[in-house]
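In: sequence-free structure coming up:
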């Protein structure tokens, strides 16, 4: 996304006391030459002063104590994964909610998919995002943070492109020809984005897309408005290794559930369920927008990020998603 959406972190001092700590770490994957900028949210002592994070003139943020030590332990580990041209802030509203309820949350910017870096060509080469998540799990479980987390309770929540990543980590496998076939039949927003990129894929890259990126350490995945579902190999859903929930937005025009999700999944499987959020469009799952956001973003051609398709309040959509996640939250 553009300048406003990915404006630099805004930090405003406050005299109130924090229940969430936040740490900033960069993890270097030398094997794949990727530097992954990462934020970690977690419960902390209530004596630390708060700062506002992930806020700018268009979006509201959340309060946390920078570099405060974690308090407690045996926290379920949540990895939040952003979508195309997104960043760690997009699901920060959810991360802060989870941390307030006793989870250890990891959210990162994924190189070549994040703000200012994503192109149709780079996003179509999507295999590095699930590998990033497995790498981050490696880093957390081998670091000082490991003493605070329950390594047997790991959940990945991905949005849009990140939804693909969540499914891939559960064991879903993909053949991009299925998505091309879908795009030859329908001309929705996601297909339009990739229309000139399919022909650039090499045979080796198509094999990489079809790879197995399952991570058996992950116990639950939630795929919110996931990308590439028409490319899923149906048999791979029979052997998912994580409890999987796919969430669709009723009014999503980018990834319409009736076209891109429901026809391609078997909801009778024991490890897979589908939930649809009434009134939600594709961007409803991002941060809550400030009153002036649409006017500000319109100047950059990005007003759609804050425009709801239905007559709904974004906070109400978030609440409905939290209700879908409540069985997971009950384990916190």
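Out: That came through, no problem. These figures come from a predicted structure and were not determined experimentally. Numbering: from 1, shown residues only.
In: CA atoms for contacts and neighbours, from now on please.
Out: Will do.
In: would you list every one of the strands in the stretch 201-332 of the chain?
Out: Under the criterion DSSP state E, counting those that start in this stretch, the stretch 201-332 of the chain carries strands at the ranges 220-224, 243-249, 272-277.
In: looking at the ones you listed, which is buried most?
Out: Of all those, strand 220-224 carries the top mean neighbour count, a mean of 27, counting by mean count of other CA atoms under 10 Å.
In: The nearest residue to residue 55 once chain neighbours are set aside - how many residues pack around it?
Out: Leaving aside its sequence neighbours, residue 55 sits nearest to residue 61 (CA to CA, 6 or more residues apart in numbering; 4.1 Å). By the criterion of other CA atoms under 10 Å, residue 61 has 23 neighbours.
In: Show me the longest helix that occurs in this protein.
Out: Secondary structure of the chain read by DSSP state H shows that its longest helix is helix 314-329.
In: what does that one rub up against?
Out: When contacts are defined by CA atoms under 8 Å, 6 or more residues apart in numbering, helix 314-329 is touched by residues 98, 101, 275, 277-280, 284-285, 288, 308.
In: Farthest-apart pair in those residues, please.
Out: 101 and 308 (28.0 Å; CA to CA).
In: so what's the residue nearest to residue 55 up against?
Out: So residue 61 contacts 52-55, 92-93, 287 (CA under 8 Å, 6+ apart).
In: also this one, for the comparison:
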């Protein structure tokens, strides 16, 4: 298994592969809307892309979350770009990793982030939530849409397609990499681990509780168009069949966050995942001061105080969420870009 000591060489390879310097590029933004022929699961989100337009406007922020300099509907660069697909965490949304999208676009990447129906801030429908097999399919549908849309198809390099997922988005990423859901194995694990966070969530959501749902969850949801994955402090390692994890043939960059403010147990999540995936394809990073919610956006100077007053149960998401989080973001973006550029 590759470790943090390889970061410098990864960064060097990224610099060699980056088509333009970061100061040459800004972040363009357009909305994505993907229809569902059955009308059951339309998707929406954002497409971030590099532009030389300079008319930036503070966007995607509010009193709690810091804005980003964005050029709405900017002109695109007439060349093919690597594409990164992003999957948010439980009840998160397509804005959660906009900070990473912005930093990647400044290095020449396009980034697509979508909202997953049922598990997003804006749609918590219990039936959609139960159908977790749809999450990986959302990403595959978004990729197919972008590769077929005349507005984007000529802008994407099909040999440089990647994915990043945070928390439940990390579960989504592992499924797309080839991890197969193991309902019986999870049942056995949960019977012996009654306080496990993921067990409680999946049972509460009624995931794979019928034979039909189990069959859907256990299907092969991998997408071989995606060449490498970044997995950010995932939840759900114990849902996957160990043999399928060992058979993954796509490079994985796995981050574990040891600051315990989310309920995720690293010993049964990221640390266990990397014992089951191929060592030659797995790079694991666990920065000592990284927290689960450091993968969300940077908080404003007043963000923590606002949450403590208005939403005290959620205030922890902005703990150390200003300059310390910005420093984490810079390191993560650099490492992710380097990892993808190396594959």
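Out: That came in fine, so what should we check first? Note that the coordinates shown come from a computational prediction; the quantities given were computed from them, not determined experimentally.
In: Just the TM-score for the two chains, thanks.
Out: Comparison of the two superposed chains (TM-score structural alignment, normalised by the length of structure 1) gives a TM-score of 0.86, and 314 aligned residues with a CA RMSD of 2.6 Å.
In: on that earlier part again, and the angle from the longest helix of structure 1 to strand 272-277?
Out: Angle of helix 314-329 of structure 1 versus strand 272-277, following axes from the mean of the first three to the mean of the last three CA atoms, to 10 degrees, is 160 degrees.
In: What are the buried residues along stretch 113-122 of structure 2?
Out: By 16 or more other CA atoms under 10 Å, the buried positions in stretch 113-122 of structure 2 come out as 113-120.
In: okay, these in a markdown table with secondary structure and distance to residue 325 of structure 2 next?
Out: Listed next are these as a markdown table, based on DSSP: H, G, I helix; E, B strand; the rest coil; distance: CA to CA, whole Å:
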| residue | secondary structure | distance to residue 325 of structure 2 |
| --- | --- | --- |
| 113 | strand | 21 |
| 114 | strand | 23 |
| 115 | coil | 23 |
| 116 | coil | 25 |
| 117 | coil | 28 |
| 118 | coil | 28 |
| 119 | coil | 25 |
| 120 | strand | 23 |
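In: re earlier: from the contacts of helix 314-329 of structure 1, keep the buried residues only.
Out: The neighbour-count test (16+ other CA under 10 Å) applied to the contacts of helix 314-329 of structure 1 identifies 98, 101, 277, 279-280, 284-285, 288, 308 as buried.
In: what's the closest of those to residue 214 of structure 1?
Out: residue 98 (24.2 Å).
In: If you tally nearby residues, what's the number for the counterpart of residue 135 of structure 1 in structure 2?
Out: Counting by TM-score structural alignment, residue 135 of structure 1 lines up with residue 141 in structure 2. Summarising burial for residue 141 of structure 2: neighbours were counted as other CA under 10 Å, giving 17.
In: And residue 141 of structure 2, how close does it get to residue 44 of structure 2?
Out: Note on residue 141 of structure 2: its distance to residue 44 of structure 2, by CA to CA, to the nearest Å, is 11 Å.
In: likewise residue 176 of structure 2?
Out: Counting by CA to CA, the separation of residue 176 of structure 2 from residue 44 of structure 2 is 20 Å.
In: Looking at these two, which one has more neighbours?
Out: residue 176 (26 against 18).
In: how about the more buried one, what's its match in structure 1?
Out: Residue 176 of structure 2 maps onto residue 169 in structure 1, by TM-score structural alignment.
In: same thing with residue 97 of structure 2?
Out: In structure 1, residue 97 of structure 2 lands on residue 91 (TM-score structural alignment).
In: Go ahead and confirm that match touches residue 284.
Out: No. Assessed by CA atoms under 8 Å, residue 91 of structure 1 is found out of contact with residue 284, at 10.7 Å.
In: What is the most widely separated pair among the buried residues of stretch 113-122 of structure 2?
Out: That would be 113 and 118, which, of the buried residues of stretch 113-122 of structure 2, are the farthest apart (CA to CA) at 15.8 Å.
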